[in-house]
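Visitor: just to be clear, the model below is a prediction. Sequence and coordinates:
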Amino acid sequence: MDGFKTRLRESVQLRLSASLSLVLLIVAMAAGVFAFVSAFDEAHEMQDATLRQVADLFERQRMTLRYAEPSATEDDDEESRVVIQYLADGANASHNGDASTPLPLPTTLSDGLRTLDVGGEPFRVLVKTTTDGQRIAVAQEVGARDKDARESAWRSLLPFLILFPVLLLVMSDLVRKLFRPIALLSREIDLRESQALHPIDERHVPLEVRPFVVAINRLLERVRKAMETQSRFVADAAHELRSPLTALSLQAERLAQTEMPAHAHERLKPLRRGIERGRKLIDQLLSLATAQSITRSPTQAISVRGVYRRVLEDLMALAEARQLDIGIEGDQDVHVFMHEVDLLTLVKNLVDNAIRYTPSGGRVDLSVDLAGGQAKLQVSDSGPGIAIGERERVFDPFYRTLGTEQVGSGLGLSIVRTIVERAGATVHLNYTDELNRSGLCVTVWLPTGAKPADADSST
């Protein structure tokens, strides 16, 4: 009960439905009472009219009365019978009850309708003087009249009893349909990507909700400008830092070529590694800023195998320096619809990570396949892999697994996650060798709009 009260306070739709139901119930009860009373009175009026018609029929047909013996009326329904008698015969009644005719009615009654007590039972009595001067009385028991009137009144309530639950269902469905645009709007916003900050279409939004939607659009515009400013700041800062670090790298390289003591060369090595790490950080900051950029070029069909070849051309020297066996498995190619720069950056970061964390003499394999209407990109290596407990955290910016001695910034997989989310794709991390729990196999599922093509035709 407390949960319902809480929901009633918080839900406008539930409050509206409950309020309308309460109003409908009150109106239905008032209308039902009015209909019952009206039908009850109308039934009595019709019964009075019946008494008048019986009296008129008696007068027109010039009937004569002959009272039946008490034994002849034993099988009659006393409650529903209509009694006709001469008013003067009431004085000659041999009994005081209503078991037989004539009824002991007062002979001094004036013409008209009235309710009298006869033998302890109320009767509705019509007294009329005919044209030939005779006075007759037409009587019916009030209990029978009331019973028939109540039955008629209850039958008049049947439409209310049937229509009320129907009206509740119709009203509930109508309220739900009225709130449906809001539910659809919330679902649309909830399904948006994190970078989708375009305004909400307010044309089909109810007028009462439109100011709220306009306020959300203004907020989205402010967030978009803030993100653009942040991304521009990161890109500008990386550009500004690239030149001095490049100069430092060149100076350190020239310094290493000069003659100096052995201990000086040993101290120079950490300096060069630090400079290289700084350059790598700047390059990845630029890649992250590009991946998070809101303004993007149109998507197009990109050959995955072609991107693999371009990445291997750029990183082959690094792989050969570490004596790695690197290559593309299979002959199949798949075309995916996305930004070419995004796909190139995604694959390059995955392959670069695989090369750096695979021991010398190891293996790095690239493959692509089409499964379930999606492109399945895989980059696997024979390195140490990533523990299951860390597989979610490695996507956080600047997070690096403990125990690694490789130069890096911890931004590679964060860039991959950003691109994957933008493309509406998914990424999974597994062991290359599940039995020995070694190696890292990164699988990326990308949307595709093309059928698998022959490897030779992709070039």
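Guide: Arrived safely. Remember, predicted model here, so these are calculated numbers, not experimental data.
Visitor: C-alpha from now on. contacts and neighbour counts both.
Guide: Noted.
Visitor: for the protein, what spans make up the helices?
Guide: In the chain, the segments counted as helices under DSSP state H are 2-10, 12-60, 142-190, 210-257, 262-291, 304-321, 340-357, 412-422.
Visitor: mean neighbour count added to the ones you listed, as a markdown table?
Guide: Formatted as a markdown table, those follow (neighbours: other CA atoms under 10 Å):
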| stretch | mean neighbour count |
| --- | --- |
| helix 2-10 | 11 |
| helix 12-60 | 16 |
| helix 142-190 | 15 |
| helix 210-257 | 15 |
| helix 262-291 | 17 |
| helix 304-321 | 16 |
| helix 340-357 | 21 |
| helix 412-422 | 21 |
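Visitor: right, and those - which one's nearest S367?
Guide: S367 lies closest, by CA to CA, to one member of these: helix 304-321, at 8.3 Å.
Visitor: what's that closest one in contact with?
Guide: For helix 304-321, contacts defined as CA atoms under 8 Å, 6 or more residues apart in numbering pick out 325-328, 333-336, 343-344, 347-348, 351-352, 355, 366, 368, 455, 458-459.
Visitor: next, the angle helix 340-357 makes with it.
Guide: If you take axes from the mean of the first three to the mean of the last three CA atoms, to 10 degrees, helix 304-321 sits at 30 degrees to helix 340-357.
Visitor: distance to V379 for the helices of the chain - can I get that in JSON lines?
Guide: Listed next are those as JSON lines, based on distance: least, CA to CA, whole Å:
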{"stretch": "helix 2-10", "distance to V379": "49"}
{"stretch": "helix 12-60", "distance to V379": "51"}
{"stretch": "helix 142-190", "distance to V379": "31"}
{"stretch": "helix 210-257", "distance to V379": "28"}
{"stretch": "helix 262-291", "distance to V379": "19"}
{"stretch": "helix 304-321", "distance to V379": "10"}
{"stretch": "helix 340-357", "distance to V379": "7"}
{"stretch": "helix 412-422", "distance to V379": "13"}
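Visitor: and of these, who's closest to Q374?
Guide: Taking the helices of the chain one by one with CA to CA, helix 304-321 is closest: 12.3 Å.
Visitor: sorry, back to before: and the helices of the chain: which comes nearest L113?
Guide: L113 sits nearest to helix 12-60 of all the helices of the chain, at 8.0 Å, using CA to CA.
Visitor: and that closest one, what does it pack onto?
Guide: Using 3 or more CA pairs under 8 Å, 6 or more residues apart in numbering; DSSP states H and E, the elements in contact with helix 12-60 are helix 2-10, strand 121-129, strand 135-141, helix 142-190.
Visitor: got another one to weigh against that:
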Amino acid sequence: MPGESPIPDLLKRANAFHLSFSGNSLRRRLLRLLISSISFLVVVVSLLAYVNSHHEVDELFDAQLAESARVLLDQASTEVSGSTGVVSDSDHLAHEYERKIAFQIRDRSGNLLLRSATTPRRVLSEHSEGFSDSLIEGKRWRVFAHWNKAHTLQIQVGQLHEIRNELAGRIALSLLVPFLFVIPMVAPLIWISIERGLRPLDWVSDEVRMRAVENLKPIVITDVPDEIRPLIDSINTLLSRLEYSFENERRFTADAAHELRTPLAALKTQAQVALRANEQDKKRKALEQVISGVDRATHLVQQLLTLARLDPQFSQVGNAEFDLYQVVVRVLADLANEALTRKIELGCNEGEAAMVKGDAEMVGILVSNLVRNAIRYTPEEGSVGVRISEDESAIWLHVVDNGPGIAPEERARVFERFYRTLGNRVSGSGLGLSIVKRIADLHHAEVSLDSGEDGKGLSVGVRFPKS
């Protein structure tokens, strides 16, 4: 835009350039890998070319040795005299390889009749016919031996192996050298291709960097390569989880402030009454109300903290196996005094061990909330029963009371936080069943609500699947 300073854009480009050449740059790493791979392939191709060329050179030179031997033997049959002859070694050779090719002609008795100037005096090969390899004076020779038709003369034509090795090496080098010049020229083209190929990463980086702090909406970038799509999906999943977490935190803060406002106002009111009361009975009654209010506020705070700790996206549930029956017995023992105070019969069916996998402490909180709710809503001299049963696929926990129950149309909403049924006069936070549902979800368990025995009261069933 007009008037904007180009400095931020220049700094951005300089930073990108610096990162591109930094030691941990993905671009440099890809460039090194590609150049190394190409160089390795060039070396492999050169080695294969050397091996194949050596084989072809061997075949060609062997054919030449055989052909030369037959030509020389035909000429020698009419020209060789009884004395030993040596073909003269000219100072001006037609080819540099001439000194590395030699021949010998011997008679049937093995006497040397004719040889080239570069040929050793000893027999080139012990084989009397065909191709063979010999080591003479520390040098390897390829030798072809052949007799004439009358079997009176034998010719051995030899060639140093170094000729073949040198020629095969020159062929391989002729293939390798062009690549040595091509690779430095190809490197910039590879760098440009890598730069263009990694450009979507820059788009993602710019999209994330330019976002406002409060913007946790998914990243939407079209025409993204398949290799980068999992990265964007992972970032979007993280953003979604963060948004869910922040929303829970905001909702928790708002709910806590709203729910704590009423008991704190009541505490203040009762404290003022106690402060102004002249009669001891009124002051005592007001202070008892303060203590009761503190207990309710404490219970509410504990429930809120428990609910916050049991976020299903971030809570970790153990996989240890524990006896559900023992957990129920422990909870009932803890709540026996509360049930006794309200003259409520508290019981549990006897049975064998019911093994469940998960977190025994969390399941204890679940059972405690169900039983405590049942005690709170059951009238005096009522009953609360806990039953544990088992079928082929699950272990069931049932908590049954003979209180007022919950109307069918309200059962779906009682798991919402702070929701309380219409006409409910019993004190409570409205978080008990929400906590129960959260713990059940963490254990992949199912919670169901139904009427109690004879259609009265409430029966809460929790189904723990067998692993």
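Guide: Great, that's in hand. What you are looking at is a predicted structure, and each value in this text was computed from that prediction instead of being measured.
Visitor: give me the TM-score for this pair.
Guide: Here the TM-score for the pair of chains, by TM-score structural alignment, normalised by the length of structure 1, is 0.45; 232 aligned residues with a CA RMSD of 3.4 Å.
Visitor: export the helices and strands packed on helix 12-60 of structure 1 as TSV, with columns for distance to L57 of structure 1.
Guide: Formatted as TSV, those follow (distance: least, CA to CA, whole Å):
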stretch	distance to L57 of structure 1
helix 2-10	65
strand 121-129	12
strand 135-141	11
helix 142-190	20
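Visitor: to R52 of structure 1, which of those lies closest?
Guide: Closest among the helices and strands packed on helix 12-60 of structure 1, using CA to CA: strand 121-129, at 7.3 Å.
Visitor: in the closest one, what's buried?
Guide: Neighbour counts over strand 121-129 of structure 1 (16 or more other CA atoms under 10 Å) mark F123, R124, V125, L126, V127, K128, T129 as buried.
Visitor: which one of the residues you listed is nearest S156 of structure 1?
Guide: For these, the closest approach to S156 of structure 1 (CA to CA) belongs to R124, at 24.0 Å.
Visitor: pull the contacting residues for that closest one.
Guide: Contact analysis of R124 of structure 1 by CA under 8 Å, 6+ apart lists L113, R114, T115, L116, A139, Q140, E141, V142.
Visitor: okay if I get those residues as a markdown table plus distance to L446 of structure 1?
Guide: Converted to a markdown table, those look like this (distance: CA to CA, whole Å):
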| residue | distance to L446 of structure 1 |
| --- | --- |
| L113 | 93 |
| R114 | 93 |
| T115 | 92 |
| L116 | 94 |
| A139 | 93 |
| Q140 | 90 |
| E141 | 89 |
| V142 | 86 |
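Visitor: which is the succeeding secondary structure element to the strand or helix carrying N15 of structure 2?
Guide: Element membership of N15 of structure 2 [criterion: DSSP states H and E] is helix 7-20. Sequence order places helix 26-79 as the next helix or strand after helix 7-20 of structure 2, per DSSP H and E.
Visitor: which strands and helices sit next to that following helix?
Guide: When contacts are defined as 3+ CA pairs under 8 Å, 6+ apart, helix 26-79 of structure 2 packs onto helix 7-20, strand 139-147, strand 153-160, helix 161-197.
Visitor: got a list of contacts for the second one?
Guide: Put plainly, it is strand 139-147 of structure 2. 62, 65-66, 69-70, 73, 124-125, 127-135, 153-162.
Visitor: at 6 Å instead, please
Guide: Identification of contacts with strand 139-147 of structure 2 by CA atoms under 6 Å, 6 or more residues apart in numbering yields 128-134, 153-161.
Visitor: mind listing what's buried along that strand?
Guide: By neighbour count with 16+ other CA under 10 Å, strand 139-147 of structure 2 contains the buried residues W141, R142, V143, F144, A145, H146, W147.
Visitor: switch the residues you listed over to TSV; also include distance to M355 of structure 2.
Guide: Listed next are the buried residues of strand 139-147 of structure 2 as TSV, based on distance: CA to CA, whole Å:
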residue	distance to M355 of structure 2
W141	85
R142	84
V143	87
F144	89
A145	91
H146	93
W147	96
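Visitor: list just the nearest of those to F464 of structure 2.
Guide: R142 (85.3 Å).
Visitor: gap between the closest one and Q159 of structure 2?
Guide: Distance of R142 of structure 2 to Q159 of structure 2, computed by CA to CA, to the nearest Å: 5 Å.
Visitor: quick check: neighbours shared by those two?
Guide: With CA under 6 Å, 6+ apart, R142 of structure 2 and Q159 have no common neighbours.
Visitor: so which of the helices and strands packed on helix 26-79 of structure 2 is the most surrounded?
Guide: Counting by mean count of other CA atoms under 10 Å, strand 153-160 has the highest mean neighbour count of the helices and strands packed on helix 26-79 of structure 2, with a mean of 26.
Visitor: that one vs strand 139-147, what angle?
Guide: Using the same axes, to 10 degrees: strand 153-160 of structure 2 against strand 139-147 is 160 degrees.
Visitor: show residues contacting strand 153-160 of structure 2.
Guide: 69, 100-107, 141-147.
Visitor: kindly recompute the last result at 7 Å.
Guide: Strand 153-160 of structure 2 has contacts (CA atoms under 7 Å, 6 or more residues apart in numbering) with 65, 69, 73, 100-108, 124, 140-148.
Visitor: which pair of the buried residues of strand 121-129 of structure 1 spans the longest distance?
Guide: Spatial extent of these (CA to CA) is set by the pair F123 and T129 at 19.2 Å.
Visitor: sorry, back to before: among the contacts of strand 139-147 of structure 2, which one sits closest to L31 of structure 2?
Guide: For the contacts of strand 139-147 of structure 2, the closest approach to L31 of structure 2 (CA to CA) belongs to H161, at 41.2 Å.
Visitor: could you check how far the closest one is from K139 of structure 2?
Guide: From H161 of structure 2 to K139 of structure 2 the distance is 8 Å (CA to CA).
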